[in-house]
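Q: sequence and predicted structure are below.
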Amino acid sequence: EKTVGLMDLVGEYEFNDVYDDIIQYTIALLNAKKMLIQAKANVIKESDRIVLLIDNYVTSLEQAFADKNTTAAKAILNQIMVEKI
């Protein structure tokens, strides 16, 4: 049995409503994660680096979304999964 990943599911689609939703949800989740990290900042020593990283991902995803750049969006989503943010 082959494991199906997120990118396998969306890879066949053009830049459409499904992809738009995935990007918007990812941005919302990253922003929520950032707020949680900032709330626990005194516990997490790397919080500043992580918050900056999240801000960079959010900015990049928002730009890819605005540009309707599927390739960039896929690369960013893959990087987020690799980083395990």
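A: On my side now, so go ahead.

Q: please make it C-alpha for all contacts and neighbour counts, starting now.
A: OK.

Q: so what secondary structure elements neighbour the longest helix that the chain contains?
A: Longest helix of the chain, by residue count under DSSP state H: helix 17-39. The contact analysis (3 or more CA pairs under 8 Å, 6 or more residues apart in numbering; DSSP states H and E) places helix 17-39 against helix 47-67.

Q: which other residues reach the helix it packs on?
A: 20, 23, 27, 30-31, 34, 37-38, 41, 70, 72-73, 76, 80, 85 (CA atoms under 8 Å, 6 or more residues apart in numbering).

Q: what subset of these is buried?
A: Buried members of those, scored by 16 or more other CA atoms under 10 Å, are 20, 23, 27, 30-31, 34, 37-38, 70, 72-73, 76, 80.

Q: here comes the other one, which I'd like you to weigh against the first:
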Amino acid sequence: ALANTMGGLECLVFTAGIGERSATIRKAICEKLTWLGVVLEDRANNTHAEILSRPESKVEVRVIATDEESVVARHSRMVMQA
């Protein structure tokens, strides 16, 4: 609903454990977003490339690695030191 209200998406980012590692989940999500112009490149998706969208896709699809534990630790340290 938000994507429709905003007039579409520029970029779709998959991150964290499942988003980074599950080509099956990414494909299932992208198949539901074809109405936004998302076109997934299967080979890129299956090889866990950084950019997963085809050149003709209206929405860039990316995978960005995260280190969630480090982020939580940093934020916790900031709260404890405040």
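A: In hand now; what should we look at? Note that the coordinates shown come from a computational prediction; the quantities given were computed from them, not determined experimentally.

Q: care to give me the TM-score?
A: The TM-score (TM-score structural alignment, normalised by the length of structure 2) is 0.31; 43 aligned residues with a CA RMSD of 3.3 Å.

Q: picking up where we left off before, any chance of the buried ones among the contacts of helix 47-67 of structure 1 in TSV, with distance to residue 10 of structure 1 too?
A: Output for these, formatted as TSV (distance: CA to CA, whole Å):
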residue	distance to residue 10 of structure 1
20	10
23	11
27	17
30	19
31	22
34	25
37	29
38	31
70	10
72	14
73	11
76	14
80	16
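
Q: and the gap between the closest residue to residue 18 of structure 1 other than its chain neighbours and residue 20 of structure 1?
A: Spatially, and ignoring its direct neighbours in sequence, residue 18 of structure 1 is nearest to residue 10 (7.5 Å; CA to CA, 6 or more residues apart in numbering). Going from residue 10 of structure 1 to residue 20 of structure 1 by CA to CA, to the nearest Å gives 10 Å.

Q: equivalent analysis for residue 67 of structure 1, please.
A: Counting by CA to CA - residue 67 of structure 1 and residue 20 of structure 1 are separated by 11 Å.

Q: centre of the chain versus the strand or helix carrying residue 9 of structure 1, how much separation?
A: Using DSSP states H and E, residue 9 of structure 1 falls within helix 6-10. Mean-position distance between helix 6-10 of structure 1 and its chain equals 14 Å (CA atoms, centre = their mean, to the nearest Å).

Q: give me the residues contacting it.
A: Outside helix 6-10 of structure 1, the residues touching it (CA under 8 Å, 6+ apart) are 18-19, 74, 78.

Q: now the buried members of these.
A: 19, 74.
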